[in-house]
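> All I have is the shape, not the residue letters:
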């Protein structure tokens, strides 16, 4: 299930992930993560060719949707483990208010409130082939020459560039700026 949100970022319901993406995809809660290793290299991933949205496209390390009642940090950690077999050393919020809408050539729409996280991990990924077709570690400065990235990654890179040249030194954002639906208390309820 994914969490549907209104234009103010408040939870307004849920829908099955299998049916939420179509030509009129409702606004829903998601996340993007950028995984860095101890050398400061970024993990780029290629989406599996069987995925419904943007199959085969290169993108940031890991994206996903928090389950109803799940904190954003838990969702990031869960998806990193599921998709890439990685255990995060740290998960830090860097872009709390990122939002985008993108349309595929076939009319499929992605429409997300999508906070962005910087993650550090050690070790090599063990990719789930149903999620990730390939991966590569790249230097942050080399991303500017890539022309094969997902639309959300391109938009996020513009905002991330404003945080500074060294990703490991980006400031951690105030979690109070997250959409209301993404601010989870320990009870699992949405804090308003």
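Looks like it arrived, so ask away. Everything numeric here is computed off the predicted structure, so don't read it as measured data.
> contacts, neighbours, all on C-alpha from now
OK.
> what are the ranges of the strands in the protein?
Applying DSSP state E to the chain gives strands spanning 2-5, 11-15, 28-29, 31-36, 42-47, 58-59, 62-64, 88-95, 99-103, 109-113, 116-121, 132-138.
> Mind checking those strands for the one nearest to residue 162?
strand 88-95 (10.7 Å; CA to CA).
> okay if I get the strands of the chain as a markdown table plus mean neighbour count?
Shown next, in a markdown table, are the strands of the chain (neighbours: other CA atoms under 10 Å):
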| stretch | mean neighbour count |
| --- | --- |
| strand 2-5 | 22 |
| strand 11-15 | 15 |
| strand 28-29 | 28 |
| strand 31-36 | 24 |
| strand 42-47 | 24 |
| strand 58-59 | 24 |
| strand 62-64 | 21 |
| strand 88-95 | 18 |
| strand 99-103 | 16 |
| strand 109-113 | 22 |
| strand 116-121 | 22 |
| strand 132-138 | 17 |
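> And here is the other one:
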């Protein structure tokens, strides 16, 4: 894997154990090459019709390019709270803000065809707003709103179009929605 292919490659990620206790920091590229467990977050923004805002990842992303996923996801920086990181990245990627509430966490590991591995302790935050996104084209190439039942059908019919972490956390997301 060529080093220049990873956005923010020199960014430091927070290494954690399986209880989400920080055990160190390391650069993003080596974390993903070595498959080290690190802290991450996923944001799910819903509108007032209970539709989820999905983003299609930019084709320039170092893994999962062009795949549909949750509204926003990334990593907190060392010394940055996860909620502050969520607010920062939601604005950087989607050009929007919303009141975010922590919902649940999950652990997952997935090895990509390019040799990189995501091994994340992922904190899920949920928000609601009718503010439309103003996407950062370096991060996102398209967006859409979709109901959870329609998303489940889409994932069942075309799983290859969606990111692994979205598919992994769908059941837990449904159990933790602030609306039913």
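Received, thanks. Keep in mind that what you see is a predicted model, and the values were worked out from it rather than measured.
> just to revisit the earlier point, quick one: closest of the strands of structure 1 to residue 153 of structure 1.
strand 58-59 (5.9 Å).
> Centroid-nearest residue for structure 2?
What sits nearest the mean C-alpha location of structure 2, by CA atoms, centre = their mean, is residue 73, with 2.4 Å.
> can you tell me how far that residue sits from residue 49 of structure 2?
As for residue 73 of structure 2, its distance to residue 49 of structure 2 is 22 Å (criterion: CA to CA, to the nearest Å).
> got the contact list for residue 114 of structure 1?
For residue 114 of structure 1, the contact set (CA atoms under 8 Å, 6 or more residues apart in numbering) comprises 29, 30, 31, 32, 96, 97, 98, 99, 100.
> Show me what it aligns to in structure 2.
Counting by TM-score structural alignment, residue 114 of structure 1 lines up with residue 122 in structure 2.
> which residues touch residue 132 of structure 2?
Neighbouring residues of residue 132 of structure 2 by CA under 8 Å, 6+ apart: residue 96.
> related to what we said a few turns ago, would you format the strands of structure 1 as CSV with distance to residue 168 of structure 1 included?
As requested, the strands of structure 1 are exported to CSV (distance: least, CA to CA, whole Å):
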stretch, distance to residue 168 of structure 1
strand 2-5, 30
strand 11-15, 32
strand 28-29, 25
strand 31-36, 8
strand 42-47, 10
strand 58-59, 19
strand 62-64, 17
strand 88-95, 10
strand 99-103, 23
strand 109-113, 24
strand 116-121, 8
strand 132-138, 14
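> nearest to residue 73 of structure 1, of those?
Closest approach to residue 73 of structure 1 among the strands of structure 1 is made by strand 88-95 (6.5 Å; CA to CA).
> Please name every helix or strand in contact with that closest one.
Strand 88-95 of structure 1 sits against helix 72-84, strand 116-121, with contacts defined as 3 or more CA pairs under 8 Å, 6 or more residues apart in numbering; DSSP states H and E.
> Output those in JSON lines, with distance to residue 14 of structure 1 appended to each entry.
Listed next are these as JSON lines, based on distance: least, CA to CA, whole Å:
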{"stretch": "helix 72-84", "distance to residue 14 of structure 1": "16"}
{"stretch": "strand 116-121", "distance to residue 14 of structure 1": "21"}
